[in-house]
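Participant: have a look; sequence and predicted model below, questions after that.
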Amino acid sequence: MARFFIDRPVFAWVLAIFIILAGALALPRLAVERYPAVAPPSVSIYASYPGASPQTLNDAVVGLIERELSSVKHLLYFESSVDTSGEASITATFKPGTDPELAQVDVQNRIKAIEPRLPRSVRQNGLFVEAADSGFLMLVGLRSPDASVSEAALGDFMARNIIEELRRIEGVGRVQLFGAEQAMRVWLDPTRLTGYGLSMGDVAAAIEQQNLEISPGRIGDSPSVPGQRISVPLSADGQLSTPEQFAAIVLRAGADGSRVVLGDVARVELGAQSYAWGTREDGHPATAAGVQLRPGANAVRTAAAVRERMAELAPLLPRGVESSIPFDTAPFVKISIQKVVQTLLEAMLLVFAVMYLFLQNWRYTLIPAMVAPIALLGTFAVMLALGFSINVLTMFGMVLAIGIIVDDAIVVVEGVERIMAEEGLPPREATIKAMGELTGAVIGITLVLTAVFIPMALASGSVGAIYRQFTVAMAVSILFSAVLALSLTPALCATLLRANTRGHHGRGGLFGAFNRGFGKMTGRYQRGVASVLQRSGRVMGVFAALVAALLLGLHWLPGAFLPEEDQGYFMTSIQLPAEATAERTLAVVETYERHVASRPGIGSNQSILGYSFSGSGPSAALAYTMLKDWGERAGATAAGEVEAAQKAMSTVAEGEVMSVMPPAIDSLGRSSGFSLALQARTGQSQAELRAALQQLLKLAEASPLLSEVHADGLPAGTSVQLDIDRAKAEAMGVGFSDISNTLSAAMGSQYVNDFPNKGRLQQVILQADAPHRMELDDVLRLYVRNSEGGMVALSELVTPRWTEAPLQLQRYLGFPALNLSGAPASGVSTGQAMAEMERLAEKLPSGFALQWTSQSLQERESGQQAPWLLLLSMLVVFLVLAALYESWSIPLAVLLVVPLGLLGAVAAVLLRGMPNDVFFKVGMITVIGLSAKNAILIVEFARQLQQQGRGLVEAALEAARLRLRPIVMTSLAFALGVVPLMLAQGASKETQQAIGTGVFGGMVSATVLAVFFVPVFYVVVQGAWRWIAQCLRRRRPMPEGIVDGTEHR
């Protein structure tokens, strides 16, 4: 193949130009994102049952939906949560690879099947089925700097003009309004209502009867009588639209002309549909919408589209209103990619510098420098064809590949240069001879380096998606490198290089000093190899000790999934006692806002009252705090700001304030650390489940391996249980449904119907006015009508009692559960922390079980797959080498070097205090291929020398001498190429350091140790293999020379 291109250099250039064109056309079309779609897709179901207790929601809504979900195809797990706000959410997570759109359709069909069995109020409010990632991509806000527009008006404008615009943007999965649109609020006075002998039901019925659409038809519509000359439509005002019109609704009319209207018993106003949420931006009232990404959508493109759409809507904003995006995760994505691209360029410069130092001629250096970008461009073309994107995984693959894709070209150029210098051949003849020696090695190295990544592509789950991105980037670039090394590189060598004289390496100056030093090192190395070959037995004993050290290091190495990163923001959850009001919660939020305002590294803060990851309610709040850009922080970090916030808020007298870092991948959870669910599997009560939770939390608090372990949910609190005397109600002619409807309408709220308001249908909502629902006595003063028309006080039918009850109920896989999350202590990995939680859970009473969720579930899965992936990678490399060399012994001699590379990788990571995470596992697979590559360079030449008649030891010794320079050059080029990763700073430094440290350490040990061990492995394995063959034929004892290295033939 190489000879063909040496004779046809134009053909080689045409092939290269086609690769360049394909890559250049593909590059601008590739999507840019931080991570590809690695999280399992999820579908969420939202239901609203105003006024219902958590237990009622659980029984009447969630239980029905969960039973229907349990048979959905490809379901991984489902979890649900209900609270006192009357809101229920059920999230179904599917196996990786499931089409999220098909999953959403399947879930919607299941919900439709059971919808008639759900309570009327739930059906009336609607069930929403949406596919979206768990975290927010960004928050879009509206504010009035001069306070000329109220918070309620901001919420209504957002609902009318912004929400639907955002939902139509490609890539948006869900838009959640943290505010409320307008509604016609009917604030009832129960005392006056009772005085007129009216009930809550009477008011609702009157509104339904007098606020409805009328379709009166037409005059003269067909079929008409003969001679009809006109046909005109009729219209009538059926629906009401102003508070005054609603206040005039007639509730009762007497024969004497007297009447009672709604205004006599209620205050009617155009208010907010819900008062559950409040939003504050940098300490000032505002409204906001949370944008969640659709599973698999591109974050950067979606965020850019949202910003573009908001810019288009800016001229439509009312006077005194301005829009903002106080929280956005996309900038970190772009900065991360920019940092990796910068690292790629730095790696290329370092690699080319090493090449120039060894090759010492700009023509020799130019050839690999030309080949590397062409190989990368070809990789971009294949990525586009496979639907991949430019993300940190593919870019990491290319950074690591830089040191590999120049290897083939370096080996060829170095071989041609050596032959020209030592044998005096002209470039063309030297290239032909060099390719005859090197083609087998190039093909062998390429097959090994691509084969080693094949098992990674077979991994399942989210970790498999991560591995596949990295695998394709590296394997494809390596294949392009090999194709170019056998086509363009020899053509360039034959045409671009100039004839050399003997003694090329003896020039003066810096290069001369380097060459003399390298020559002396080569001589000492050759003597060292000869010495170890004479002590093969001892060397193999040292090797066994190193393997034992490797196994011990792997045991010591803590496990993790992905490194925790400074993504430029953090989140703070605020949870007050369950009975706390929104006013008390606001006071704590304002304290937090004053703290972040005093921090110079903080850029902005968005607080949401009434909402948190734990649940909804007046005692909860959540803050998204953005840091300034990395270049403007003066040393501030997200972890440091989290620690400062925790310290500052620890003095808050009431409630719990918890600041947390975001997860490495937003779609894999809501915070870093670990997350799990404690299930009651054998029918335990909520009290028993909470007692088990408290026991587990106390055990975790005492553990030195754990930190900030807490329950993810609303705490149990004081509630009033209303015991209804059903027998007495029946005896007094009061229907149970009348009691239920009265309580729901007065103390909760009742959605009656809709009214038109500025071109939009909005809700009409009944509720007791604020002064009439502040005390327990207000409940007992409510009246219901009996079957005889009389009014009966609830105090005669209802007995209240104070009790402790859960304000939120959670379920996991259909079992009652309580969610927990936490973090490892300083210096402890998440893997160690997870193992500690499992150990502590064994101390709980029987019947309780831990279930890992979100990122922790994926971490557990990745840890279980990793050992098999390593073994499978080594097996694949062995089989490829066996097929290539038609030998079972040569692959064994090559693979024995792998533990030496892995030892360096483990040692480097241990020294820097890093865990065994996904990126380290990727690095280990890479080190396997690189270690085998160095061994192949020696073993291939030793095999060729043996075929030429050299003895076993002599061939190994000469091959080691001849291949030392290319091994050192390629290894040094690769090692320096990953130095920018290992020493990365700024955005995304954690992931870069995680992958660079292990690979650098592995490459150093695979080079320094392998150049001495590989000749020994070759001699011992080949000698042992020969002895086994001879024993099978002659049954003679093993000669001493095989062990001490004295047998040469």
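Facilitator: Happy to help now that I have it.

Participant: could you use CA atoms for every contact and neighbour count after this?
Facilitator: Will do.

Participant: where along the stretch 101-250 of the chain do the strands fall?
Facilitator: Along the stretch 101-250 of the chain, the segments classed as strands by DSSP state E, counting those that start in this stretch run 128-131, 136-143, 172-178, 182-188, 218-219, 232-233, 250-253.

Participant: need the longest strand for this structure.
Facilitator: strand 615-627 (DSSP state E).

Participant: that older thread, would you list the strands of the stretch 101-250 of the chain in CSV and tack on mean neighbour count and distance to Trp13?
Facilitator: Converted to CSV, the strands of the stretch 101-250 of the chain look like this (neighbours: other CA atoms under 10 Å; distance: least, CA to CA, whole Å):
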stretch, mean neighbour count, distance to Trp13
strand 128-131, 20, 49
strand 136-143, 24, 45
strand 172-178, 22, 45
strand 182-188, 25, 68
strand 218-219, 12, 80
strand 232-233, 10, 78
strand 250-253, 16, 90
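
Participant: give me the residue at the spatial middle of the protein.
Facilitator: Note on the chain: the residue nearest the mean C-alpha position is Ile665, at 2.0 Å, using CA atoms, centre = their mean.

Participant: relative to Gln946, which of the strands of the stretch 101-250 of the chain is closest?
Facilitator: strand 136-143 (62.5 Å; CA to CA).

Participant: you'd agree Gly717 is up against Leu576?
Facilitator: No: with contact defined as CA atoms under 8 Å, Gly717 does not reach Leu576; the gap is 10.7 Å.

Participant: compare the two (neighbour count), which wins?
Facilitator: Leu576 (22 against 15; other CA atoms under 10 Å).

Participant: can you map out the strands along the stretch 651-800 of the chain?
Facilitator: Listed in chain order, the strands of the stretch 651-800 of the chain (DSSP E, counting those that start in this stretch) span 656-660, 674-680, 706-711, 717-724, 750-757, 760-768, 783-785, 791-793, 798-805.

Participant: and of these, who's closest to Gly1002?
Facilitator: strand 674-680 (29.4 Å).

Participant: measure Gly141 to Glu322 for me?
Facilitator: Per CA to CA, to the nearest Å, Gly141 is found 8 Å from Glu322.

Participant: err, Arg123, not the other one
Facilitator: Where Glu322 is concerned, Arg123 sits at a distance of 36 Å (CA to CA).

Participant: same deal with Phe736?
Facilitator: Counting by CA to CA, the gap from Phe736 to Glu322 is 50 Å.

Participant: putting a second one here so we can go through both:
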Amino acid sequence: MNEAAASLSSDIKVDTHIFQQADFIQASVGNVGRALLEGALFVIIILFIFLGNFRTTLISVIAIPVSLLATIIVLLAMGMDINTMTLGGLCIAIGSLVDDAIIDVENVYKRLRQNHLKPQGERDSAFNVVFEGSREIRSSVINATLIIMVAFTPLFFLDGMEGRLLKPLGISFIIALFMSLIVAMTLTPLLCKDMLSSDKYLARNSKESLVSRKLSQWYGRALDMALSHKGKIAMSTLALLVLAVIVFTQMGSSFLPDFNEGSMTISAVTGQGTSLEVSDQLGGLMEKELLQIPEVVRTSRRTGRGDLDEHSQATNGAEIDVTFQLGKRSKDEVFDEVRAKLGSIPGVAVTVGQPLGHRIDHMLSGTKAAIAIKIFGTDLSVLQMTGNSIKSAISGINGLVDLSIEQQASTPQILIKANREALAMHGISIEEFNQFVELAFSGEKLSDIYEGQRRYDVVMRLPDMYTRSVDGVRNALIDTGYGSKIPLEEVSDIVSTTGPGAISRENVQRKLVVSANVSGRDVGSVVEDVKSVVASSVQLP
């Protein structure tokens, strides 16, 4: 980009900070990395409080960096990246990485203290005590770890986008847990032997920590009470289970949590056939409104896209990329103000989202919105009528925003219908007729011309006088098979008519899409409301 900017005129400035997906990725990885460090620090503090011993805490904590380092090495060997999902799996595992080590350390330390209390002649060697103390809980540690690992295996059976998102998280979690088990079985006993087995140290730390003693007393009383009231405890547990099921069924649902990407993408569509000049004026007005919002840092806009673009768009559509920086207000409050300001501009249908969210929505439903209602049929007028009915019916649903219907309005067209008898009489084949019409009115690129750093296409087609009106098209001259030229109207029927500006299809079928976003509610409950309203209020043909 720097090289491209250097070749441009001095009055052209290139801003590469309008939207960069790398910013969001770096921020996400940074947030997860910070959470990883904070989680590790929190684990260390909790361990020290409950173990009450610096050396046992240190031995347990060593399992965290060693397990993480081994996990990262394995992930790299498997060809995986260190991204948000793999780091997320490590964050989830951070509290479990020390579990095996803690169990091992506590049991070995207990056996060492018990061995130290024996008379000198009856004591066993430190190596044997550590070995036996570690071995007697080995099967329990392995079984407990395997159970947790098995609990994450359903992630590997997910298909589609869900699988692609969650599989790296599950893989990193399971590998980290397995590495912590290896560390607990190998490194932890060795450290216990070297750091906890001396007679001087055991004599100085013969008692459990105050926190451990208090917890043991409290747990003993609680266990006695539970065993004395088995029926009540069982009924209370069952009641909590039922309550949990009820609460779970009432919880909202969505595919992914709402991210703060630091930028938003606004899609604005005006009436079909709106000229580029008018769309540009409306786009400028929207940018002025956006820049009045305190949190908005900068904006950029694209009005229309070329026919050969991967995301071709007519001149009545525009996309505005907005970079924002949150302050005292939340993201939802900023988005609500954006919708309020742009919604006051007449004749413009606005959809507000975020770049990554738009891509996910597009992959899920084929539209840049969280909710898409697809209507299939053969008659475009019936599709349009049904779409308007659905839009009107669901417009009052709470939490539904950016409600819009795909525009398939009629546009002026010139219809050229070949007269096969006239073509045969003048010695023109239907293939030659089609080639002439396409070349004359659509044009064909022949070459390129370079002028400095600029490149121009050389396109051959008829002059504008033959393409701008019905009379011009009728008077366009076509070569006959006998070497003469005749007006196009002598071998075809040319009329002015109207037709759809665009026809959307899915699996060959014609379709119309009513789309909307969600604000202030979860997507799942809003979708259920939409289904209920459509089923009860809209009569589908």
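Facilitator: Nice, thanks for sending it over. As the structure is a computational prediction, the values presented were derived from the model and not from experiment.

Participant: TM-score of the superposed pair?
Facilitator: Once superposed, the chains reach a TM-score of 0.83 (TM-score structural alignment, normalised by the length of the second structure), with 517 aligned residues with a CA RMSD of 3.6 Å.

Participant: tell me the helix or strand right after the longest strand of the first structure.
Facilitator: Downstream of strand 615-627 of the first structure, the next assigned helix or strand under DSSP states H and E is helix 638-649.

Participant: have a look at how far, on average, that next one is from the second structure.
Facilitator: Its aligned residues in the second structure lie a mean 2.6 Å from helix 638-649 of the first structure after superposition (mean CA distance after the TM-score superposition for the first structure).

Participant: that helix - contacts with which helices or strands?
Facilitator: strand 569-575, helix 582-597, strand 656-660 (3 or more CA pairs under 8 Å, 6 or more residues apart in numbering; DSSP states H and E).

Participant: gap between it and the chain center?
Facilitator: 23 Å (CA atoms, centre = their mean, to the nearest Å).

Participant: what does stretch 297-317 of the second structure give?
Facilitator: Centroid separation for stretch 297-317 of the second structure versus its chain: 22 Å, with CA atoms, centre = their mean.

Participant: got the end-to-end distance for that stretch?
Facilitator: So stretch 297-317 of the second structure: terminal residues 23 Å apart, CA to CA.

Participant: give the buried residues for it.
Facilitator: The neighbour-count check on stretch 297-317 of the second structure (16 or more other CA atoms under 10 Å) flags 297-301, 303-305, 313-317 as buried.

Participant: report the two of these separated the most.
Facilitator: Val297 and Ala314 (27.8 Å).

Participant: isn't Ser477 of the first structure right next to Ile374, touching?
Facilitator: No: using CA under 8 Å as the test, Ser477 of the first structure is too far from Ile374 to be in contact (9.3 Å).

Participant: the more surrounded of those two?
Facilitator: Ser477 (29 against 22).

Participant: quick check, Phe388 of the first structure in a helix?
Facilitator: No: under DSSP: H, G, I helix; E, B strand; the rest coil, Phe388 of the first structure sits outside any helix and is assigned coil.

Participant: my read is that it contacts Gln469, right?
Facilitator: Yes: using CA under 8 Å, Phe388 of the first structure is in contact with Gln469, at 7.4 Å.

Participant: of these two, which one has the most company?
Facilitator: Using other CA under 10 Å, the more surrounded residue of Phe388 of the first structure and Gln469 is Gln469, with 26 against 21.

Participant: what separation do you get for that one and Met383 of the first structure?
Facilitator: Taking CA to CA as the measure, Gln469 of the first structure falls 9 Å from Met383 of the first structure.

Participant: helices along the stretch 51-200 of the second structure, start to end?
Facilitator: 54-77, 84-93, 99-116, 126-135, 138-151, 160-196, 199-204 (DSSP state H, counting those that start in this stretch).

Participant: which one, of those helices, ends up nearest to Gln435 of the second structure?
Facilitator: Nearest to Gln435 of the second structure, of all the helices of the stretch 51-200 of the second structure, is helix 160-196, at 43.5 Å by CA to CA.

Participant: quick revisit: got a markdown table for the helices of the stretch 51-200 of the second structure, with distance to Lys368 of the second structure too?
Facilitator: Converted to a markdown table, those look like this (distance: least, CA to CA, whole Å):
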| stretch | distance to Lys368 of the second structure |
| --- | --- |
| helix 54-77 | 34 |
| helix 84-93 | 23 |
| helix 99-116 | 44 |
| helix 126-135 | 57 |
| helix 138-151 | 35 |
| helix 160-196 | 16 |
| helix 199-204 | 66 |
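
Participant: translate Phe470 of the first structure into the numbering of the second structure.
Facilitator: Under the alignment by TM-score structural alignment, Phe470 of the first structure pairs with Leu169 in the second structure.

Participant: run through the residues that contact that match.
Facilitator: 85-90 (CA atoms under 8 Å, 6 or more residues apart in numbering).

Participant: what's the answer for Pro355 of the second structure, then?
Facilitator: 261, 263-265.

Participant: kindly recompute the last result at 7 Å.
Facilitator: 264-265 (CA atoms under 7 Å, 6 or more residues apart in numbering).

Participant: and it, what's its match in the first structure?
Facilitator: That one, Pro355 of the second structure, aligns with Pro662 by TM-score structural alignment.

Participant: now that match: how far from Val413 of the first structure?
Facilitator: 48 Å.

Participant: cool, and Arg280 of the first structure?
Facilitator: Counting by CA to CA, the gap from Arg280 of the first structure to Val413 of the first structure is 64 Å.
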